[in-house]
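Student: model the following, please.
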Amino acid sequence: GLLGLYDSIVKSRFIEMFGDPILNPKGWIQEELSKYSLKISDGEHTSVPRVESGIPFLNAKHILSDGEIDFSSASFISEENHNRIFKRCNPEINDILLTTTGTIGNTAIVKTEKEFSMDRGITLIKIDKSRINQFFLAQLLKMPSSQEWMRRNTTTATIGHLFLNKVRSFPTIIPSKSDQDDFSYFLDQITKSKLAIQKSIDELETLKKKLMQEYFG
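Tutor: All right, here's what the predicted structure looks like:
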């Protein structure tokens, strides 16, 4: 559908501009992700008591494959537990979240100012924004060869897990900041187009239902 088409356009544009991010045919500087990150840490390792209402507590299933974060089905933890977890793992706006347990490699950019906590199934990546653009990096992590690298580096016991040392050592190409920003601008434009098309489809669907109702009752 529309999402698949959008996804393939974005991937083609990435390859056209930067080449395959793991094979690096264009010869960009390629270093471990930790070199461009201010912090890479995962969420809480122990089990945390849930409460009726409080601070949202996310696990890997809340990071969706389309890059959205689903807060609607999150459970809650107390402020006291949240503050303790947040000292070590503090997701903030424009940080990158990567699922590293079970479903490996779903990637989202934090778009909210509201505080939340996470369990160890999600890894937090705080980037050095003077050197890397979060939209560029999020797309790089979603590319097929990057996903394949993660699969190859996943430890499988009862459930697959991509450990922090592997995330830190992820080989990251770093094109010029202006090239990254150009890609980010392209992404922004195509997202706006996608939303406009989706809105038209939804409106047509509503109209169709209304007409069906009128004609067939």
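
Student: contacts, neighbours, all on C-alpha from now
Tutor: OK.

Student: for this structure, what spans make up the helices?
Tutor: Under the criterion DSSP state H, the chain contains helices at 2-18, 79-88, 134-142, 144-152, 164-168, 177-216.

Student: which of these sits closest to I63?
Tutor: Proximity to I63 (Cα to Cα) singles out helix 134-142 among the helices of the chain, at 12.8 Å.

Student: in terms of secondary structure, what does the closest one contact?
Tutor: On a contact count with 3 or more Cα pairs under 8 Å, 6 or more residues apart in numbering; DSSP states H and E, helix 134-142 meets strand 103-109, helix 177-216.

Student: before we compare anything, build this one as well:
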Amino acid sequence: MEFIRVEDCCEILDSQRKPITESERVPGRYPYYGANGIQGTINQYIFDGKLVLVAEDGGHFGSKTKSIAYLVNGKCWVNNHAHVLRAKKGFLAEYICYSLMFYKIEGYINGATRQKLTQAALRKLIIPKRSVEYQKAIVDRLDLVRYIIEKKQNIINELDLLIKSRFVEMFGDIDCNTKNWPIIALEELAELMTDGEHSTPKRCDKGIYLLSARNILNHSLKLDDVDYIDEAEYDRISKRVIPKAGDILLSCSGSVGRCCMAPMEIKFQLVRSVALIRFKSEITPIFAEHMITSDWFQRQINSLKTTSSQANLFQGRIKKLKGFVPDMNLQYEFIKVVNQINKLKFA
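Tutor: Purely as a prediction, here's the structure:
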């Protein structure tokens, strides 16, 4: 297979970018793009046409689910956190974009705290050299795959909304507590409430998962961008707490309030940005997970979290959060509903 460098199949228009501060940006009709997509709008534009934007810094480098390149078309403004590429004759912008979206970028990026893909490195990236007809066939096939994925994701989103709807239907409006459930502070409902390791763990390339706030999503774990520790470090951290299946994990930094139940099939430890709540027997883990992700509970979190450079929810404030205790039979009925809907999502 023959390959071609990015600099040979694209015009690099970085010199036409114009940095502008957020305070100077006036919202308007044109999209304002950065490393990972649209950042807002602006009342002026500096580019007009079909372009491929590639993250320069702050991108999702190394991610298997979030791309580092995306396609834009029309009048827009691009800030200096994204490289700007225009396909040369004989190359489709869509093909170039697909070729770069999940590029194995290791070895091309530098920077310790904030990784950066310099223009010099960008120029050296290579992609398969194909005829225009072959490029179009690849683009058409991948466009179809993306369309199917989006349709399936929409179905999953609708099923998530169905669970939330059934939660309200079964347990009532908790703001008004229409069913008169006991409202109790979490510290009374939990037999254990703690967070992860406070010191800096010794990480390694492979081993046992070390979860941080970025790995906690609502109702699932995100393990495509995760740190690892070895057995010795796991044993050291485990003197503080050993997570168990059914524990509730709550993100306490950045995107505060995301929550999922610890699965039984993985071994892991936590850093400080994740809280662990082990409820007493009167609260089932699946019910607890959906109670915490409910609008009623999230409003409590938003009222208590601190906001400086980034949002935080500290242990003392978590203890002040309030939960409610429904009838156990009703909790089990809700669990059946969740399991049935999750089967549909899995399918």
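
Student: picking that back up, tell me which of the helices of structure 1 is the most buried.
Tutor: Greatest average neighbour count among the helices of structure 1 goes to helix 134-142 (a mean of 21), per mean count of other Cα atoms under 10 Å.

Student: in structure 2, which residues correspond to that one?
Tutor: Alignment note (TM-score structural alignment): helix 134-142 of structure 1 is matched to residues 285-293 of structure 2.

Student: show me what the matching stretch is in contact with.
Tutor: Applying Cα atoms under 8 Å, 6 or more residues apart in numbering, the contact partners of stretch 285-293 of structure 2 are 164, 167, 218-219, 246-248, 257-261, 279, 297-298, 323, 331, 334-335.

Student: rerun at 7 Å
Tutor: Residues outside stretch 285-293 of structure 2 that contact it (Cα atoms under 7 Å, 6 or more residues apart in numbering): 246-248, 258-261, 297-298, 331, 335.

Student: dump the residue contacts of the aligned residue in structure 2 for V10 of structure 1.
Tutor: Matched to structure 2 by TM-score structural alignment, V10 of structure 1 sits across from I163. Neighbouring residues of I163 of structure 2 by Cα under 7 Å, 6+ apart: V338.

Student: and I163 of structure 2, how far from L217 of structure 2?
Tutor: Separation of I163 of structure 2 from L217 of structure 2 (Cα to Cα, to the nearest Å): 16 Å.

Student: next: P263 of structure 2.
Tutor: Note on P263 of structure 2: its distance to L217 of structure 2, by Cα to Cα, is 13 Å.

Student: do A121 of structure 2 as well
Tutor: Distance from A121 of structure 2 to L217 of structure 2, by Cα to Cα: 33 Å.

Student: now do C204 of structure 2
Tutor: From C204 of structure 2 to L217 of structure 2 the distance is 23 Å (Cα to Cα).

Student: more neighbours: those two, which one.
Tutor: The neighbour comparison of C204 of structure 2 against L217 (other Cα atoms under 10 Å) goes to L217, with 17 against 13.

Student: who's in contact with the aligned residue in structure 1 for that one?
Tutor: Matched by TM-score structural alignment, L217 of structure 2 corresponds to L64 in structure 1. Contacts for L64 of structure 1 (Cα under 7 Å, 6+ apart) come out as N106.

Student: counting neighbours, what do you get for P182 of structure 2?
Tutor: Around P182 of structure 2 there are 12 residues (other Cα under 10 Å).

Student: hang on, it packs against V325?
Tutor: Yes: applying Cα atoms under 7 Å as the test, P182 of structure 2 and V325 come out as touching, 5.6 Å apart.

Student: so for stretch 52-62 of structure 1, what gets flagged as buried?
Tutor: Buried positions in stretch 52-62 of structure 1, judged by neighbour count with 16 or more other Cα atoms under 10 Å: 55-62.

Student: from these, which land in strands?
Tutor: 55-58 (DSSP state E).

Student: now, which of the residues you listed sits nearest S47 of structure 1?
Tutor: Of these, the one sitting nearest to S47 of structure 1 (Cα to Cα) turns out to be F57, at 11.3 Å.

Student: pretty sure that closest one contacts S78?
Tutor: No: the criterion here is Cα under 7 Å, and F57 of structure 1 misses it with S78 at 9.6 Å.

Student: need the residues touching each of these two.
Tutor: Jointly contacting F57 of structure 1 and S78 under the rule Cα under 7 Å, 6+ apart is no residue at all.

Student: now do the same for I125 of structure 1: its match in structure 2.
Tutor: I125 of structure 1 maps onto I277 of structure 2 when the alignment is built from TM-score structural alignment.

Student: give me the number of residues near its match?
Tutor: 25.

Student: same deal with G37 of structure 2?
Tutor: By other Cα under 10 Å, 21 other residues sit near G37 of structure 2.

Student: what residue in structure 1 is paired with it?
Tutor: In structure 1, G37 of structure 2 lands on no residue (TM-score structural alignment).

Student: and the ones in strands among the buried residues of stretch 52-62 of structure 1, which is closest to H82 of structure 1?
Tutor: H82 of structure 1 lies nearest to I55 out of these, by Cα to Cα, at 6.8 Å.

Student: isn't the closest one up against N83?
Tutor: No: I55 of structure 1 is not in contact with N83 according to Cα under 7 Å; the separation is 9.7 Å.

Student: if we can go back for a sec, can you list the contacts of stretch 285-293 of structure 2 in CSV and add distance to V78 of structure 2?
Tutor: Shown next, in CSV, are the contacts of stretch 285-293 of structure 2 (distance: Cα to Cα, whole Å):
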residue, distance to V78 of structure 2
G246, 45
D247, 44
I248, 41
R258, 31
C259, 34
C260, 36
M261, 40
F297, 38
Q298, 34
Q331, 50
I335, 47
